[in-house]
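# Build me a model from this:
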Amino acid sequence: MTVEGWLKKYLDVYCTHLAKTTLEGYKRYINKHIIPILGNIKLCDLKPIHIQNFYNKEREQGYSEKTILQEHRILHRAFKKAVGDGLMSRNPCDAVDAPSPEDYKHNIYTEEEFALLLDKLQGHRMEAIILIAGMCGLRRGELLGLTWEDIDLDRGIIKIRRNVVPTSEGNITKNPKTSKSAREIAIPSAIIPRLKQLRGIGKLYTKLDGTDYHPGSVSRDFKKFLDENGLRHIRLHDLRHFNATMMLKHGVTEREAQERLGHSNSQMTKKYQHILKEMDKESAEKLNSIYENKNKFGVKNGVKA
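Okay, here's the model as predicted:
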């Protein structure tokens, strides 16, 4: 049996329990990345050097370490099952170092930049979802699943009950990402009057004919808006990061932030403390110019020249 034959059997036999979106991701990696390079090799002849060579070729093609790590995980799981079924004597992935993606470099708006974004957004169709993304920290899929009926502006509560994800057959609406992601959170009181002005019926952001956007299209719409208004580029998801860091900056506890963000564990929330330290260091570095430029103003050794 070849690697291609086994991977297809692995998908058919061992991956039937996976969520539709996860299974589609597996198939995409296997069919578009793995099989073209490793597919013709016999399973019993596959060596760690073949896998390492595959990773090297992926890097040459410009794929990120994160992508290669996903491929490594799929191969490791598939070959582990092959070992269990007696088709391989050992898992060749065990002898290959797993790729180590670099941490995502934060790209978070300052409070001033977010205020400018909101100013530019007034009256725009995206205003409601961007306001909620930045002030309440919802994920993109949660925003697209949100209806005005989920937002109780009298009680000041948002109920997060749905998550919209793209598939090859169109969007599907699922339960939120984890059990912690299904939640009710309080709305900052300052934005309630504006949300009352924007309130409509049904989902917060749809096409003009009422049909749903592909989530990727919403991200592209946001990028287009930033470009057209001369605003610094961030991802739509970075508004969730903005919300998390601002909560911690202004004294919300990690536990409270975790509950509001729908994180399944505290480690996911703790990373924002690290981002805050990085932002503080960057702020300090920006102040260097005040000291470094003192000679420009004719001051030397405390005496004005």
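
# C-alpha from now on. contacts and neighbour counts both.
OK.

# dump the residue contacts of Tyr55.
Ile68 (Cα atoms under 8 Å, 6 or more residues apart in numbering).

# would it count as being in a helix?
Yes - the assignment for Tyr55 by DSSP: H, G, I helix; E, B strand; the rest coil puts it in a helix.

# how close does it get to Lys66?
11 Å (Cα to Cα, to the nearest Å).

# Same question for Tyr26.
Separation of Tyr26 from Lys66 (Cα to Cα): 14 Å.

# Equivalent analysis for Ile132, please.
Relative to Lys66, and taking Cα to Cα, Ile132 is found at 29 Å.

# of those two, who's got more company?
Ile132 (20 against 14; other Cα atoms under 10 Å).

# Following the chain onward from the helix or strand hosting that one, which element is next?
Using DSSP states H and E, the element containing Ile132 is helix 127-136. Note on helix 127-136: by DSSP H and E, the next helix or strand toward the C-terminus is helix 140-145.

# Would you do the same for the sequence below? I want to compare the two.
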Amino acid sequence: MSAYGATRALAKAALDKKSERIRKGLAVVDSKAPLSEVARRWRTTALIASDRRQSTKELYAARCWLHIELGILAEIPLSRMTAGDIEEWIVEARRHGISPSSLRTDYTVLRAVLDTAVRDGLVAKNLAEHVDRPGVPRTEALHLAPAQVGALLDKVATSRHALPILLAAVTGMRRGEVLG
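A predicted model of the protein is given here:
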């Protein structure tokens, strides 16, 4: 094993860093492969081999191809990627109107790609772990006031939908529970 540095002390520090990574079971040096290449490999192997549902695999594959393999992080080598690059990617996605839930999915995919890169020894750590997961704003469900419920029940009293509506109003059941 060898290491280089402008001075003897820097070369020794680089060699010590490599030795420490080996002791920890990490990659000696991070891969120079661009993220797009690593993401494509994840999409065509690890994702397919995973036990995720087929619909999830299809969603993740599409998001990976469009927003990671072709996104602003695509050509950055793993060895030079920083948490700041990932934060910039999130900011750009928001600027381009990516919905919060889609951005959260994209982040999940990126984190899975980088987890696989760590597992495969391409990088020592997953930088996405150091970036907060994008949030999705919570919205309160719409509901009717008691007077509105009464008016609705009066209007549908002779309809075949009266009983399911009454059941939902009285019990608070969700639509699927009432229909079940």
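
# Post the TM-score for the overlay when you can.
The TM-score (TM-score structural alignment, normalised by the length of the second structure) is 0.62; 142 aligned residues with a Cα RMSD of 3.2 Å.

# And the helix holding Ile132 of the first structure, what does it pack against?
helix 111-121, helix 140-145, helix 238-249 (3 or more Cα pairs under 8 Å, 6 or more residues apart in numbering; DSSP states H and E).

# In CSV: those, plus distance to Phe222 of the first structure and mean neighbour count.
Shown next, in CSV, are these (distance: least, Cα to Cα, whole Å; neighbours: other Cα atoms under 10 Å):
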stretch, distance to Phe222 of the first structure, mean neighbour count
helix 111-121, 11, 14
helix 140-145, 11, 23
helix 238-249, 11, 22
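
# what about those helices, which gets the closest to Ile290 of the first structure?
With Cα to Cα as the measure, helix 111-121 is the member of those nearest Ile290 of the first structure (21.0 Å).

# chain center to that closest one: distance?
Put simply, helix 111-121 of the first structure sits 22 Å off its chain's centre (Cα atoms, centre = their mean, to the nearest Å).

# Quick check: it compared with the second structure, mean distance?
Its aligned residues in the second structure lie a mean 4.1 Å from helix 111-121 of the first structure after superposition (mean Cα distance after the TM-score superposition for the first structure).

# Run the angle between that helix and helix 238-249 for me.
Between helix 111-121 of the first structure and helix 238-249, the angle comes out at 140 degrees (axes from the mean of the first three to the mean of the last three Cα atoms, to 10 degrees).

# what's around Arg104 of the second structure, how many residues?
Neighbours of Arg104 of the second structure (other Cα under 10 Å): 17.

# which ones are touching it?
With Cα under 8 Å, 6+ apart, Arg104 of the second structure has these contacts: 133-136.

# before we move on, what SS does it have?
helix.

# That one -> the first structure?
Correspondence of Arg104 of the second structure to the first structure, assessed by TM-score structural alignment: Leu69.

# What residue in the first structure is paired with Met81 of the second structure?
Checking TM-score structural alignment: Met81 of the second structure goes with Leu46.

# For stretch 108-120 of the second structure, what is the distance to the chain centroid?
Counting by Cα atoms, centre = their mean, stretch 108-120 of the second structure comes out at 10 Å from the chain centroid.

# Any buried residues in that stretch, and which?
Neighbour-count burial for stretch 108-120 of the second structure flags 108-118 (criterion: 16 or more other Cα atoms under 10 Å).

# As JSON lines, the residues you listed with secondary structure would be great.
As requested, those are exported to JSON lines (three-state DSSP):
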{"residue": "Thr108", "secondary structure": "helix"}
{"residue": "Val109", "secondary structure": "helix"}
{"residue": "Leu110", "secondary structure": "helix"}
{"residue": "Arg111", "secondary structure": "helix"}
{"residue": "Ala112", "secondary structure": "helix"}
{"residue": "Val113", "secondary structure": "helix"}
{"residue": "Leu114", "secondary structure": "helix"}
{"residue": "Asp115", "secondary structure": "helix"}
{"residue": "Thr116", "secondary structure": "helix"}
{"residue": "Ala117", "secondary structure": "helix"}
{"residue": "Val118", "secondary structure": "helix"}
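
# where do the strands sit along the second structure?
Read by DSSP state E, the second structure holds no strands at all.

# one step back: just the buried residues of stretch 108-120 of the second structure now: which is nearest Lys155 of the second structure?
Thr108 (46.1 Å).

# Could you check how far the closest one is from Glu129 of the second structure?
For Thr108 of the second structure, the distance to Glu129 of the second structure - Cα to Cα - is 10 Å.
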